[in-house]
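In: show me how the following folds:
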Amino acid sequence: MATVTETLPGKHPAGDTPTPGRRPKDRFHRGPLRWVLLAFAVVVAILMLAPFVIMLLNAFKSPDDYSTNGPLSWPNEFYTHGIKVFWERVDFPVKLWNSVWTSGLVAVLGVALSLLSAYAIGIGRVKGRLWIVGVFLLANMLPQEVLVYPLFRMMQNIGLGNSGWSIVIIFTVIQSAFGTYLLASVLGTFPKALLEAAALDGANRWKILTRVVFPVVRPTLSVLLIFFFIWTWNEFFIPLVMLTTGDTQTVPIALASLQGDRMLDVPTLNAGTLVSLIPTLLFFLFFQRTLTRGITAGAVK
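Out: All right, here's what the predicted structure looks like:
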């Protein structure tokens, strides 16, 4: 009588025991597709790093060396005078402090305003929720050129012309529009069982927000905090219009001041770009783990 051997899921039939430490076969780890993807990733990495390499080459190159040998040559000497010229010409410590405190305040206030607004829309279930979220979406689509004149007149009327607080107020509202749109979609699917259990335990709305909702969305809030800081740091057009004197201007405006009408000192501009890039690079490296955890936690949830 023939014996029929059934193979249970996850079990291997006799004589086909997998080798310990042997990786399972799949199309991504074997075959030509793996090498094609690897080559594509290398090409993309080179294209992304090429501008930074060119910037490093020209940041430590003298103007005569740049004019003679071009932007792609190796520097004849380690020229650091361009960094000194940029530091002194634009008063970089002042510009750096202006960018740090405005970007930091916008990040914190923008995240807080986004959370409160999204909590009211997503969990509070206000009337016209979809219309309100649509308004926030449209606000993110408006170009800054449309907003700059009324914002400029508004800040002048309330006495915040040429003040860093005008940048804080404007970009707190702009960034929180995106944050509200994102968080309202997340909180709209928040488990009702958690909210009902907290309400039965006697928690009011504020306790539900701080003790139930906030711990769940904290990874998303950390990602928004990092993005808001970097986005505000890189803003140029509105700060250029709002801030008219050197003691209130930010780092991107300081870089733009190196470009004249008829002459451009490329080595000094590259040196300034390198110096201006270091704070944001350190900020990103410091919060890289937080950003990775936030994105991963959001994907899992």
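
In: only C-alpha atoms from now on, for both contacts and neighbour counts.
Out: Fine.

In: which neighbouring elements make contact with the host helix or strand of Met155?
Out: Remark: Met155 resides in helix 144-157, with elements defined by DSSP states H and E. Helices and strands touching helix 144-157, as assessed by 3 or more Cα pairs under 8 Å, 6 or more residues apart in numbering; DSSP states H and E, comprise helix 237-242.

In: list the buried residues in the helix it packs on.
Out: 238-240, 242 (16 or more other Cα atoms under 10 Å).

In: next, the structure of the following sequence, for comparison with the previous one:
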Amino acid sequence: MAVITPTAAPVTPRRPVPDRHHRGVSRWVVLALVVVGALVMLVPFAFMLLNAFKSPGDYSSAGPLSWPTEFYTLGLRTYWTEVNFPLKLWNSALIAGSVAVLGVAVSLLNAYALGIGRVRGRLWIVGLFLLANMLPQEALIYPLYYVAKQVGLYNTQLSVIIIFTVIQSAFGTYLLASVMSTFPRSLLEAAALDGAGKWTVLWRVVFPNLRPTLAVLLIFFFIWTWNEFLIPLVMLIDNQTQTIPVALASLQGDRLMDAPTTNAGALISLVPAILFFLIFQRTLARGITAGAEK
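Out: This next block holds a predicted model:
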């Protein structure tokens, strides 16, 4: 009697999983392109740093691409004293910080009403906020100037804070309303069954889940407002209320420009924004990552 022995099924060799650090030439090509792009973006900053410590004689004789023959610091001292840089720094920080906090708060309340409250005509209102983001500041400057003169807020920091709070919150409302429209209804229903009111739901349920996104908006609102030039130039005419970008533009004359002093002013004006970004870089990366995971 023949004994039949079972034959083992052929084992197919497992394909090795490619290591993420060795994925071929394309990975290195992308990395090289990113490095080249970063270096290209740093070229203007390198020229600014080079000419900030160059004397006017070196700049006029050898041009902006030459290496300075001496370490010239008079441009930095001139900018610091002529424009009263500490005061301008305080004005910019006050306006940008106030707009960042108020813009995030207004955006959160508006988006909560539109995204979760289900206001009637929600799509039309969100579209109106989107349209407001597309309007150029040049089209708004005269109405804003006229209204500020009529209500007595012209040449005050409060006028700029109110204007940029409305402008920034238009973008924040559009973004947060889209996020809140996909908020899990089960969490809201569970909170309602526990007897939570609308304010309790906002601060105990919605706000903790949106905290990374709100942190990203806070950082963006601060940097965007810090760099604004046109509206502060029109609305703030007094030397005691002007911001850093307006003070930097005041160094340029009608027919003569001190290029080393201007570069020195641009350099020292850029330092606070870079420090702010470096301090909150981890918060920004964490907020973007959390938004991608959701």
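
In: where does the TM-score land?
Out: Overlay of the two chains. TM-score (TM-score structural alignment, normalised by the length of structure 2): 0.95; 289 aligned residues with a Cα RMSD of 1.5 Å.

In: rewinding a little: which one of the buried residues of helix 237-242 of structure 1 is nearest Arg129 of structure 1?
Out: Ranked by distance to Arg129 of structure 1 (Cα to Cα), the buried residues of helix 237-242 of structure 1 are led by Ile238 at 30.3 Å.

In: separation between that closest one and Pro143 of structure 1?
Out: Relative to Pro143 of structure 1, Ile238 of structure 1 is positioned 11 Å away (Cα to Cα, to the nearest Å).

In: what of Thr7 of structure 1?
Out: The value you get for Thr7 of structure 1 to Pro143 of structure 1, if Cα to Cα is used, is 62 Å.

In: also Ile253 of structure 1?
Out: 19 Å.

In: who has more neighbours, the two?
Out: Remark: of Ile253 of structure 1 and Pro143, Ile253 carries more neighbours, 20 against 9, as counted by other Cα atoms under 10 Å.

In: surely that one and Ile238 touch.
Out: No - applying Cα atoms under 8 Å, one finds Ile253 of structure 1 not in contact with Ile238, separated by 10.3 Å.

In: ok, now which ones touch the residue mapped onto Asn140 of structure 1 from structure 2?
Out: Using TM-score structural alignment as the criterion, the counterpart of Asn140 of structure 1 in structure 2 is Asn133. Residues in contact with Asn133 of structure 2 (Cα atoms under 8 Å, 6 or more residues apart in numbering) are 167, 170-171.

In: so can I have a markdown table of the residues you listed showing secondary structure, neighbour count and distance to Ile125 of structure 2?
Out: Shown next, in a markdown table, are those (DSSP: H, G, I helix; E, B strand; the rest coil; neighbours: other Cα atoms under 10 Å; distance: Cα to Cα, whole Å):
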| residue | secondary structure | neighbour count | distance to Ile125 of structure 2 |
| --- | --- | --- | --- |
| Ile167 | helix | 20 | 15 |
| Ala170 | helix | 23 | 11 |
| Phe171 | helix | 22 | 13 |
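
In: relative to Ser269 of structure 2, which of these is nearest.
Out: Ile167 (23.8 Å).

In: which residue in structure 1 lines up with the closest one?
Out: So Ile167 of structure 2 corresponds to Ile174, using TM-score structural alignment.

In: what's the closest non-adjacent residue to the residue nearest the centre of structure 2?
Out: The residue lying closest to the centre of structure 2 (Cα atoms, centre = their mean) is Phe220, at 2.5 Å. Spatial nearest neighbour of Phe220 of structure 2, excluding adjacent residues (Cα to Cα, 6 or more residues apart in numbering): Ala100 at 7.9 Å.

In: and that neighbour, what does it touch?
Out: Ala100 of structure 2 neighbours (Cα under 8 Å, 6+ apart): 165, 217-222, 225.
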